[in-house]
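In: sequence plus predicted model, see below.
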Amino acid sequence: MLPRGGTVLVTGGLGGLGRTVAEHLVAAHGARLLIVGRTPASQLPDGSREALEILATVGEVRYRAADVADPDALAREVTEAERAWGRGLDLVLHLAGTPVAPQWERLSEHELRTESAGWLSRMLRPKAGGCAAVDRLLAARPGTAVVLFSSVNGLFGGTGFGAYAAANAVLDGWAQRWAATGRRAQSLAWSMWDGPGMNQGSPLVAAARHRGLALIDPARGTVALLGALHAGVVHLLIGADPENEQIKPFLAADQLRGGTIAVAVVPGPGEDPQRVRSAVAARLAGEGIFARVAVTSRIERDRSGAPDAAAVLAAIGSGGGGYTAPEGPVEELVAGAAVDVLAVPRIGREDSFFSLGCDSVRALQLAEALSERLGARVTVGSLYESPTVRALAATIAAPV
């Protein structure tokens, strides 16, 4: 993706992430950089100015103040840099974004349905607007690769971070669009950087860790970035713990998307289907294999006697016999509310809400519906901590 001595556009200036990435590119790859940020060079904070001076002594680094969402300004700076380099642009690293720190203490005001137009625009402009400007830039540069720094919020959503989640989801969409045209493009969805980045000083670190999102220190992040660039996968999730129960539903969703491994299991006589499914999933996970495991009464076979893959996939997609009805009034109440909110025909006691289409908005709606039906407050956080009918019902103490 980047040859030795290659040329790179880094958007987002010299904040924590930009500085970490820029230092590695210059020192390890001899890259020539054009760093574009919104702050004029004369007004850079002392730390950023010192970092720029150090980088300039190590390699060829240019810093320009420009609005990354302004396609004309961005094209002008890149063209000038290419003229100075004497060659075209090899790689775009799009790191630009708006800090989310100002909303940490007022999360309820930043749910997507109540978000202000001004804040939504503020979040979308550097990421979505930046991608649109980069797209214009790439039109005349078919060989230029693109790497976008996204967030896990773009995939998982985030109550109280609706605009931020939407902005990152846009990045993921742009990467898919560029890759579909044959361009080398990636969107890297990071959890949280330890120190630099949008989450610096976040009071939500403990909650994120509980949900399986690790802090990534700069050294580990650099290694992960190198691995991602070599992997060549369009969309990568970095910093999520695949063993965490809150993450697994996203890694083995019920939709059989390309690349998902499907495993059908037939329990022995007298065996508990749910215990069998859990045991198989745990064994596979222990080997680093994350699959959609479903229990079925039989394995359909074709005329040659081999397993009929199409029939097995159809069985898995329709539930594969793995449905277990809710037990008791509380589970039935929880399941009923989930069915109404998620608009699904039924939900078993072991089914994850999030594998049935629950996102941050629906999670909020489900919490409100349960609170109303129970006469006691059910928080959105409890849905993430207990994402199945059985688990959530067990945490609800209010009598029915």
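Out: Noted; the coordinates are in hand.

In: contacts and neighbour counts: CA atoms only from here.
Out: Will do.

In: chain neighbours aside, what residue packs nearest to residue 77?
Out: residue 64 (7.4 Å; Cα to Cα, 6 or more residues apart in numbering).

In: the structure to be compared is supplied as follows:
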Amino acid sequence: MLTHHGATVERMVVDPVALGRDGLAERLSGSWDGILSLLSMDERPHPEHPALDRATVGTVLLAQAASDAGTRARLWAVTRQAVAVSAAERPSMAGAQVWGVGRGIALELPSLWGGLVDLPGTPDARCLRRLVWVLAGNGAEDQVAVRASGAYGRRLTPAGGAPGVGRAYTPRGTVLVTGGTGALGGHVARWLAGNGAEHVVLTSRRGQEAPGAAELVAELGALGARVTVAACDVADREALAALLDAHPPTAVFHTAGVPHSGEFLGLSVDGMTDVYGGKVAGAYHLDRLTRGRDLDAFVLYTSGAGVWGSGGQTAYGAANATLDALAERRRADGLPATAIAWGLWGGGGMGDGAGEEFLRERGLRVMAPERAVEALGTALERRDTCVAVADLDLPRFARSFTAFRPSPLIGDLQGVEAAASRSADGAGRDDERGLLARFTAAGPVEREELLLDLVRRQAALVLGHAAAEGVPADRAFRDLGFSSLTAVEVANRLGRAVGVKLPPTLVFDHPTAEAVGAHLAGLLEARSRDEESRGEEQRVRAALASLPLDALRGAGLLDGLLALAAVHEEGTDRQASAPSPAAGTDDPPHSLDAIDELDDDALIAFALGESRS
């Protein structure tokens, strides 16, 4: 189909697991206009890491190799039945992992990543034509599901509506909470006990030895619940099966998981395995082992990193996207399932600590645990399948999320575009004017300190440091851990502060905070001169506006001023004019350049319609 529509296609058959990253990079060393990957359709288990599949590992290795090879081609991944367009579809968990990986790559390697296209199980000619249409598009849609009925773009939409679709969830009997001794597991355990749960089973790898376990047990007991704390790795199917037989649950809350962060180009297969263990393997075992039981709720804790992607959390996002797919599969099978993609929890969650300011600057605010569990109850009452619960500062979030590439994904969130525009046009301009005023009023030493502090503070926020001291003035940005992603972000932030569009390579062109500060000083000096020139022009305009037209006409100046205005309008329209008159001629000047060269007496003579040699 690609050939039929005019593309020159070269097939490259590879085994990414056998070749590895370096071998793939060597194969990709040629010149390509685009790379269309079908590796994401190979859903067989990885030979050495059975918790992973070849589709996900192959996509990761291919994207890393393409970056290593320096290719300028856009990389698109094609999956088969990886997402659900309708409630009846059962998405592939392996394909969902590829989509989770792709969302992270799009943020970290925006110039390389093209997007994701999902095909049905047996695509017909119409589907393949739509695939070609997506690949030949302008790049706006980068997450598309193609079906016989049409092409569907992925959107994040407001949950909307009021509770009452179903009945409120009331805990009964025994409720299992995996990761129950952790911060999030502890909060849901308190909520369950407070709402009448008779018996709460908390699992973690360390069981009673987990920090704070004894205190949590006492607290839940005071709320009227009997508590069992079990040391159980939910990735161990046999151990989990024994636990479920010993304590048959009426509901499951799977909160277990291992957070992971790190640059995509540094992601290894071993690192992915660590992330997938408890979260993905545990969810899969819970699904298989409880299908014959009468459950009131089956709740999976996921993350916004799996819904919209998160730079530095590609593997974590992929793992969470897999749980969303599992929830959709259970719903299609008529089983209870709710996957909740959380934002930032307070009360001991990821929203606490030194990284809070870093995340807040990206538009993610910390949620109070009480509000979060209230939203959990609402999602269960509404019988949501996949829902995100987060406290977003929409203007900040939209600016950060689309800093490197547009994203229709969040375009339907009410107020995103308008709020972002107001923020950029309002507060951004105010900050810009304030900085310019301080810079203009300062002396040479103060100017240097002002800009150096600005650069260090913005770089520290982007890198996640608590203060500017985390960015030494004379240390190279590369040594501080700047990537292409963070480099673009700091350039955008500094550009908004000084009112000048800065190149995304700013921190690589000027490799230290001192060098960037010196560069910004030159830009602000030029802006200050421009502002001064505009101020002088405005004062002249104000003076002329204060004179009555009759006074100008009586002084014989009105016709000359109108002629000057006509010359200015003509020069603006054509950006060209007749040459200046030679010395000794009586021809009046006709260009703005010539008028600029006249002294005061000559300008007055011209305004009065006189000629002067």
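Out: That came through fine. In this text the structure is predicted, and so the values were computed from the model without any measurement.

In: structure 2: which residue goes with the residue nearest to residue 77 of structure 1?
Out: Aligned counterpart of residue 64 of structure 1 in structure 2: residue 230 (TM-score structural alignment).

In: any buried residues in the lengthiest helix in structure 1, and which?
Out: Scanning structure 1 for the longest helix, with DSSP state H as the assignment, gives helix 162-180. Neighbour-count burial for helix 162-180 of structure 1, counted by 16 or more other Cα atoms under 10 Å, picks out 162-172, 174-176, 178-179.

In: read off where it ends up in structure 2.
Out: So helix 162-180 of structure 1 sits over residues 314-332 in structure 2, by TM-score structural alignment.

In: that stretch vs structure 1, mean deviation?
Out: When structure 1 is overlaid, stretch 314-332 of structure 2 sits 1.7 Å from its aligned residues on average, using mean Cα distance after the TM-score superposition for structure 1.

In: in structure 1, mark out all the strands, start to finish.
Out: 7-11, 32-37, 61-65, 91-94, 145-151, 185-190, 192-193, 215-216, 235-238, 261-265, 291-295 (DSSP state E).

In: which residues touch the spatially most central residue of structure 2?
Out: The centroid of structure 2 falls nearest to residue 401 when counting by Cα atoms, centre = their mean (3.2 Å). Counting by Cα atoms under 8 Å, 6 or more residues apart in numbering, residue 401 of structure 2 touches 107, 362, 407.

In: ok, so of those residues, who is nearest residue 273 of structure 2?
Out: Ranked by distance to residue 273 of structure 2 (Cα to Cα), the contacts of residue 401 of structure 2 are led by residue 107 at 21.9 Å.

In: give the aligned range of the helix or strand where the closest one lies in structure 1.
Out: Residue 107 of structure 2 is part of helix 93-108 when elements are defined by DSSP states H and E. Residue correspondence for helix 93-108 of structure 2 in structure 1, counting by TM-score structural alignment: none.

In: which part of structure 1 lines up with the host helix or strand of residue 595 of structure 2?
Out: Assigned by DSSP H and E, residue 595 of structure 2 belongs to helix 592-596. Mapped onto structure 1 using TM-score structural alignment, helix 592-596 of structure 2 covers no residues at all.

In: that helix packs against which elements?
Out: Other helices and strands packing on helix 592-596 of structure 2, by 3 or more Cα pairs under 8 Å, 6 or more residues apart in numbering; DSSP states H and E, are helix 558-574.

In: which part of structure 1 matches the helix it packs on?
Out: Counting by TM-score structural alignment, helix 558-574 of structure 2 has no counterpart in structure 1.

In: still on that earlier bit, could you save the strands of structure 1 as TSV and add columns showing distance to residue 380 of structure 1?
Out: Output for the strands of structure 1, formatted as TSV (distance: least, Cα to Cα, whole Å):
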stretch	distance to residue 380 of structure 1
strand 7-11	35
strand 32-37	36
strand 61-65	41
strand 91-94	32
strand 145-151	20
strand 185-190	23
strand 192-193	21
strand 215-216	23
strand 235-238	23
strand 261-265	30
strand 291-295	26
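
In: now the ones you listed as TSV including distance to residue 372 of structure 1 and mean neighbour count?
Out: Below are the strands of structure 1 laid out as TSV (distance: least, Cα to Cα, whole Å; neighbours: other Cα atoms under 10 Å):
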stretch	distance to residue 372 of structure 1	mean neighbour count
strand 7-11	46	25
strand 32-37	48	25
strand 61-65	52	18
strand 91-94	44	22
strand 145-151	33	24
strand 185-190	35	26
strand 192-193	34	23
strand 215-216	36	20
strand 235-238	36	19
strand 261-265	38	18
strand 291-295	33	23
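
In: picking that back up, and the helix holding residue 595 of structure 2, which residues are buried?
Out: By 16+ other Cα under 10 Å, the buried positions in helix 592-596 of structure 2 come out as 592, 595.

In: quick one: it to chain centroid distance?
Out: 51 Å (Cα atoms, centre = their mean, to the nearest Å).

In: now stretch 187-196 of structure 2
Out: 33 Å.

In: check which residues of that stretch are buried.
Out: 187, 188, 189, 190, 191, 192, 193, 194, 195.

In: from residue 374 of structure 1, how far off is residue 339 of structure 1?
Out: In this view, residue 339 of structure 1 and residue 374 of structure 1 are 16 Å apart by Cα to Cα, to the nearest Å.

In: apart from its neighbours in sequence, what residue is nearest the residue opposite residue 13 of structure 1 in structure 2 once aligned?
Out: Correspondence of residue 13 of structure 1 to structure 2, assessed by TM-score structural alignment: residue 180. Sequence neighbours aside, residue 202 is the residue nearest to residue 180 of structure 2 in space, at 4.4 Å (criterion: Cα to Cα, 6+ apart).

In: show me the contacts for that neighbour.
Out: Applying Cα under 8 Å, 6+ apart to residue 202 of structure 2 gives the contacts 176, 177, 178, 179, 180, 181, 227, 228, 229, 230.
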